[in-house]
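Asks: okay, sequence plus prediction incoming.
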Amino acid sequence: MKILVLNAGSSSQKSCLYDITTPIPNLAPQPLWEGKINWTQDQNQAEITVKTATGAKLQETLADDSRQVQFAYLLSTLINGTTKVIDNLSAIAVVGHRVVHGGEDYQEAVIINEDVKQAIAHLCNLAPAHNPAALAGIEAIENSLGNIPQIAVFDTGFHSTLPDAAAIYPIPYQLVEQGIRRYGFHGISHQYCANRAAEILGQDLQSLRIITCHLGNGCSLAAIKNGCSIDTTMGFTPLDGLMMGSRSGSIDPGILIYLLQQYNYSSQELDNVLNKASGLKGISGVSSDLREVIAAKDQGNQRAQLAWDIYVHRLRAGIGSMLASLAGLDVLVFTAGVGENSPGIRQAACEALGFLGLKIDADKNQHQPIDVDIATSDSTVRVLVIETQEDWAIAQKCCQLVQQ
């Protein structure tokens, strides 16, 4: 079964094509084809890159075309030219989409119909950088592939098991009844990494207390017990929790009241400050990319050093709160761009957990470990670096739903 997966963001559209045989394998196979559209900052140009399992590559820049035209071109590389991997687009059996926010109504993967599309659209104001992009991808598939089955897999779904004490904010209860609560995000990644951790360790997932650290441009933690999410750092929106690339994470809500009252900030200005001008970017003044912040720090940039220090402090504090929810810890997992590629962040996070008996092997930590345990043999907590496979997890759910 050939499954096309779309993972949409505000400035990019990642796609891949899997050919899945039954039974569905646990480990992610190499995609037949991977395609990506990056839109430039002014949105006028689309940088298209494609690679295939056979090693074929393509790079193109399209200008002044609609996103629908750009996406149709990307799909055409599946059947034309050096990157051809199938004879006809009709060979694709189903298309899966990562949808960031599913609200209270969508906790499992669903086949997309008009009701689902309307629900995704209704939640756009809660995930403005992602839900609109997912809708655009759904419509692009309708335009390019017609009536093919499409499936939405929701990032919020894994966190639907949060107990009320963790999910409900201490606000007037009528607001809770209006759907204002902690939803949590990165759920596809957190769930995949928990399952993969159990596989790597050869243990039953139900027996493990796991903290998964999804650290990328967006960052979140999850506390996982009996295979279920029982706490997480992101909240009503993906803005809550840890310090991120350009997002503030948790701050005193009184700051917002102050800015509104004293400086007449508009809602749009607040949104821009908190989502696009804060985090590593806002503190360092250098970049939202941790690699560039580290380079500036190493050259003596004091604001970059401060950005690092705040990032580490908040990461440690977040792990501590997840630890309290679990009442112990068996496995600590690092994943996503920073988690997988920054030995310094892993080291800094783990240094504060020595009181648990957690010890990491400095040599293993430095050598870009993927899907391995970097803890020492005598560590009381296993520490894993896992390559997150969101696209593969989406493909698995699509296959399961189609078979059902």
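Replies: Done, it's in.

Asks: C-alpha from now on. contacts and neighbour counts both.
Replies: OK.

Asks: mind listing the helices for the stretch 201-350 of the chain?
Replies: 253-263, 267-276, 279-284, 290-298, 302-326, 336-341, 343-351 (DSSP state H, counting those that start in this stretch).

Asks: now the stretch 1-150 of the chain
Replies: Counting by DSSP H, counting those that start in this stretch, the helices of the stretch 1-150 of the chain are 67-76, 114-122, 131-145.

Asks: ok, and what's touching the longest one?
Replies: For helix 131-145, contacts defined as C-alpha atoms under 8 Å, 6 or more residues apart in numbering pick out 6-10, 68, 71-72, 89-90, 97-101, 117, 120-121, 123-124, 148, 150.

Asks: take this one as well and set it beside the first:
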Amino acid sequence: MIILTINSGSSSLKYSIYQMENRKILAKGLVERIGLSNPHISHNSEAKEIKEQIKCNNHEDAISYVLNFFNLHEVDAVAHRVVHGGERFQKEVIIDTKVESEIENLSELAPLHNPANLIGIRACQKMLPDIPHVAIFDTSFHNTIPEYAFRYAIPAKWHIEKSFRRYGFHGTSVEFVTSRTIEILGLENSRRIIVLHLGNGASITAVRNGESIDTSMGLTPLEGLIMGTRSGDIDPGLILAMMRSQKMSVDQIDQELNTKSGLLGITGKFRDMREIQINAQEGNSAAQLAIQMAVYRIQKYIGAYFVALGGLDAIVFTGGIGERSSYFRNSIVKGLGSLGILLDHSKNKTSDGEEEEIISSLESKTQVLVIPTNEEYMMALKTLKLLAIESK
């Protein structure tokens, strides 16, 4: 079976195509700046590598361009990433008009993501109307979190009437990395894992026996760790204070906390960890503070999840920063010595995220790994399994 995976953003389209019989990726690529000036595509396959500007006014143009690389009759199904599934979607589903409508209704909980995901779904359905389209939800892996961990201490009617609770995100990535960790380490009886998905968006998840029991992101992807432009955890009273003293609107505060906070807010200039690391090493005090704050927040969560899990078998780094920044990994782990967690500094320094690798020392009580995430393959695998069930 050949499965196309689609991750549709507001002005971008990330795609890959898999031959599932031999787990082979046939091609992958990214269309950027859809509907903006200078749209372009990066496409890689065994046959060709393309980087060029294209005419692309909308997502239908992007899908049409991408599909020119393939024989449409060979594509058996399309897997779509959908960020927020709410309480309604506990697992992946075949998309029909009712599912589409419910995804749209959930846009209130993910206004930056679900509408963009829907644009990609509708464009693909128009171009490929005769094959199944499957929605894969970022939130579904976290549906195993117990109520005492997902509920907020807010009026009960807010939860009952509006479904306000912790949902968590990066679930597809965490699920893939968890399965690889269990396989690599041969974990059987005790499977207590902390997954650090660190990129421009960042989260930490506690996993027991392959199931999420807690995660740092909440109702939205704004909660939790300090991110590139997102604040992470703050006192809700701060929002009220800004509304009262500065007369800021809800939309203004939303914009500030989502796009002007986090590492960018601390440094006033940088949101990319690579730039921050360079400037910190050159003595920039704001960059140094940003790293200290980000590391401290992560270490606090690790300590809390160590207790929640009743111990720890593995810590796993994934995502762009987690996979590639040995400096940031070392900054985090060097504060975990009291938990008996130690790095092999040579292995950590040479690990660049290209390969799966154990980077903890022989003396470490907990294994530390770097595992490149592969959300696209996980999406294709989930689609394959769902269609196999549906065909019975």
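Replies: Noted; the coordinates are in hand. Predicted model only: the values in this text are computed from it and were never measured.

Asks: just to revisit the earlier point, tell me which of the helices of the stretch 1-150 of structure 1 is the most buried.
Replies: When the helices of the stretch 1-150 of structure 1 are scored by mean count of other C-alpha atoms under 10 Å, the highest mean neighbour count falls to helix 131-145 (a mean of 19).

Asks: read off where that helix ends up in structure 2.
Replies: Using TM-score structural alignment, helix 131-145 of structure 1 lines up with residues 114-128 of structure 2.

Asks: same check on stretch 157-169 of structure 1?
Replies: Residues 140-152 of structure 2 are the counterpart of stretch 157-169 of structure 1, counting by TM-score structural alignment.

Asks: how about the matching stretch: buried residues?
Replies: Buried positions in stretch 140-152 of structure 2, judged by neighbour count with 16 or more other C-alpha atoms under 10 Å: 140, 141, 142, 143, 145, 150, 151, 152.

Asks: let's have those in JSON lines, adding distance to residue 240 of structure 2 and secondary structure.
Replies: Formatted as JSON lines, these follow (distance: C-alpha to C-alpha, whole Å; DSSP: H, G, I helix; E, B strand; the rest coil):
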{"residue": "140", "distance to residue 240 of structure 2": "32", "secondary structure": "helix"}
{"residue": "141", "distance to residue 240 of structure 2": "33", "secondary structure": "helix"}
{"residue": "142", "distance to residue 240 of structure 2": "30", "secondary structure": "helix"}
{"residue": "143", "distance to residue 240 of structure 2": "31", "secondary structure": "helix"}
{"residue": "145", "distance to residue 240 of structure 2": "29", "secondary structure": "coil"}
{"residue": "150", "distance to residue 240 of structure 2": "24", "secondary structure": "helix"}
{"residue": "151", "distance to residue 240 of structure 2": "22", "secondary structure": "coil"}
{"residue": "152", "distance to residue 240 of structure 2": "18", "secondary structure": "coil"}
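
Asks: which of those residues lies closest to residue 173 of structure 2?
Replies: residue 141 (9.5 Å; C-alpha to C-alpha).

Asks: from residue 276 of structure 2, how far off is that closest one?
Replies: 32 Å (C-alpha to C-alpha, to the nearest Å).

Asks: can you check residue 69 of structure 2 too?
Replies: Counting by C-alpha to C-alpha, the gap from residue 69 of structure 2 to residue 276 of structure 2 is 38 Å.

Asks: also residue 72 of structure 2?
Replies: For residue 72 of structure 2, the distance to residue 276 of structure 2 - C-alpha to C-alpha - is 44 Å.

Asks: neighbour-wise, which of those two wins?
Replies: residue 276 (23 against 11; other C-alpha atoms under 10 Å).

Asks: for stretch 184-203 of structure 1, buried residues please.
Replies: Using 16+ other C-alpha under 10 Å as the test for burial, stretch 184-203 of structure 1 gives 184-198.

Asks: same deal with stretch 6-21 of structure 2?
Replies: Under the neighbour-count rule (16+ other C-alpha under 10 Å), stretch 6-21 of structure 2 has 6-19 buried.
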